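Asker: my questions concern the predicted model and sequence given below.
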Amino acid sequence: MVSSLRQHYERITAAQAAADAGDQVMQGDAYHLMQAQLWEDYRRLKSVQSVERKVEIKREILPNYAEYIDGVLDAGRGAEDEVLMRVMLWRIDVGDITGALPIARYAMQHQLDPGEQFQRSTAAILAEESADQALALGDDDDSMLDALVEINELIDGRDMHDQIRAKLHKSLGNGHRARGDMPDALTHYQRAFELNDRAGVKKDIERIEKALKKQAEEPSQSEQPEPQTNTSPQG
């Protein structure tokens, strides 16, 4: 188990490396040590075929990067960082979207490039990978909704394929519906359909529109006529 003193040292050296790098490319011993660890872990993951087992390994190794990541986020000024971007993706891969958000905020603020190996922009990675994780949970799970809402705000105005953004809106629709926010769910489902008519939300739209229409047609309790009070004198 890593001692608290060692953790503190890793965080401080990472912060110093990030500060020294400015907005260029990460350098320094702290970064190169983490980069070497990243390559070793990446080779280990590549040797495994089972997706389930890959997720288990990522959960096992992610704590090894925690102090480095915290140090970079504390003092970084936007240096390109392969380790940082890979850890962000791995956190999403294991379903820890909330844990990926601090890196996502930093990456979007400084417009970091995820690297050629990803073949997508940082915004597209955040949208698609997070949506995939949320959609895999099913329609009745809202545990990722708050994180998805923030991701949708972070990527606002960024260019990406419509199909990717549609997938994110579908996952937002699912989350709002699970939470009982039907008007918000409908808005996101409709946006998903506008972006991609094959997003698989048509029936969701129809069901919610029908439910909201029925709700609107039912008189509220306040609109019910007041019961008549018998004011005739008692015999």
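Answerer: Received the coordinates, thanks. Numbering: from 1, shown residues only.
Asker: rest of the way, CA atoms for contacts and neighbours
Answerer: OK.
Asker: got the contact list for stretch 197-204?
Answerer: Contact with stretch 197-204 is made by 163, 166-167, 170, 186, 189-190, 192-193, as judged by Cα atoms under 8 Å, 6 or more residues apart in numbering.
Asker: take a look at this one as well, against the first:
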Amino acid sequence: MVSPFRRHQQKARAVLAGSKAAPQTSAAPPAPAEDSPAGQEYAGLRAALHDNLRSLADIASHEQRQPKKAEFAKTFAPWIEGVIEANAPVQDEILVTNMIWAIDYGDLDYALRLGRFAIEHNLAMPEQYSRSVACFIAEEIAEIALKDEDAVRHDQLGDVLQLTAQADMPDQAKAKLFKALGRSWARRAEDFDATADNAPAGGAKAYAGEAEEMFHRALKLDEKSGVKTDIKQIEKLLKALGDAEDS
């Protein structure tokens, strides 16, 4: 259990590390200087992180690892808040690993908050990962949404697209995100209630149009993205909606 004093100290030193960061370049930024108080704090927390990673490696069940990651994450929250408050380019394995964990245990809002910081400051993924931060976020969250439509909110998928739109990644990874967004728009079209007070202009047809665009973008990026049936279904829905308007 981290005391309130230690939480404050961790956050303060993380802010200090950011205030002494070098100007941002296209390369990944350096970690906090080892001979500084912030660097020493970072080294201690990084050692704790690696202990946690070894503990997780001993758990065979992915499902059982998820609550442990959520529990471990509490240790690093004050440091991460300080890093974000400093808003400076400092390579931080603690922050990026907690982003990965948050996706695993389902706190996608937190994962996206950390991911936004990591992308804006060009942080690198831990060395065992081959994907960039942007690619990891786009592909992992898209796959979660495609497996379970209730696991990722529509606005979260939109945030992922906005966050990773300019990032370089394999076409197949981005196609998964467009596919997930297309299916989310399609569900909104199918569930549209024209009598609702907040019903937008254009209604179900506008939602279906967005879905169609997402599916076509996925198909253009990856012929094997598995959206051809989705396109047929959404075209059928658009025709039905058009016929309803004409009648």
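Answerer: Cool, got the structure. Predicted, not measured: the structure shown is a model, and the values here were computed from it.
Asker: what TM-score do we get after superposing?
Answerer: Put the two chains on top of each other and the TM-score (TM-score structural alignment, normalised by the length of structure 1) is 0.85; 219 aligned residues with a Cα RMSD of 1.9 Å.
Asker: still on that earlier bit, the contacts of stretch 197-204 of structure 1 into TSV, with extra columns for neighbour count, distance to Met1 of structure 1 and secondary structure?
Answerer: Converted to TSV, those look like this (neighbours: other Cα atoms under 10 Å; distance: Cα to Cα, whole Å; DSSP: H, G, I helix; E, B strand; the rest coil):
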residue	neighbour count	distance to Met1 of structure 1	secondary structure
Gln163	17	44	helix
Ala166	28	43	helix
Lys167	28	40	helix
Lys170	29	42	helix
Leu186	25	48	helix
Tyr189	29	47	helix
Gln190	21	50	helix
Ala192	28	46	helix
Phe193	20	50	helix
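Asker: tabulate the residues you listed (JSON lines), appending distance to Gly157 of structure 1.
Answerer: Below are these laid out as JSON lines (distance: Cα to Cα, whole Å):
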{"residue": "Gln163", "distance to Gly157 of structure 1": "15"}
{"residue": "Ala166", "distance to Gly157 of structure 1": "14"}
{"residue": "Lys167", "distance to Gly157 of structure 1": "16"}
{"residue": "Lys170", "distance to Gly157 of structure 1": "18"}
{"residue": "Leu186", "distance to Gly157 of structure 1": "21"}
{"residue": "Tyr189", "distance to Gly157 of structure 1": "19"}
{"residue": "Gln190", "distance to Gly157 of structure 1": "18"}
{"residue": "Ala192", "distance to Gly157 of structure 1": "16"}
{"residue": "Phe193", "distance to Gly157 of structure 1": "18"}
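Asker: which residues in structure 1 form helices?
Answerer: Along structure 1, counting by DSSP state H, helices occupy 4-21, 29-46, 51-61, 66-75, 82-93, 97-109, 122-137, 145-154, 162-179, 182-195, 202-217.
Asker: most packed of the ones you listed?
Answerer: helix 162-179 (a mean of 25; mean count of other Cα atoms under 10 Å).
Asker: which part of structure 2 matches it?
Answerer: Using TM-score structural alignment, the residues of structure 2 aligned to helix 162-179 of structure 1 are 171-188.
Asker: mean distance, the matching stretch to its aligned residues in structure 1?
Answerer: Following superposition, stretch 171-188 of structure 2 is found to deviate from structure 1 by 1.3 Å on average (mean Cα distance after the TM-score superposition for structure 1).
Asker: dump the helices of structure 1 into CSV; add distance to Gly115 of structure 1 as well.
Answerer: Below are the helices of structure 1 laid out as CSV (distance: least, Cα to Cα, whole Å):
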stretch, distance to Gly115 of structure 1
helix 4-21, 18
helix 29-46, 14
helix 51-61, 20
helix 66-75, 18
helix 82-93, 7
helix 97-109, 12
helix 122-137, 9
helix 145-154, 19
helix 162-179, 19
helix 182-195, 27
helix 202-217, 36
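Asker: quick check: Asp104 of structure 2 touching Gln66?
Answerer: Yes - counting by Cα atoms under 8 Å, Asp104 of structure 2 does reach Gln66; the two are 6.2 Å apart.
Asker: the counterpart of Trp101 of structure 2 in structure 1 and Lys58 of structure 1, how far apart?
Answerer: With TM-score structural alignment defining the correspondence, Trp101 of structure 2 maps onto Trp90 in structure 1. Distance, Trp90 of structure 1 to Lys58 of structure 1, using Cα to Cα, to the nearest Å: 7 Å.
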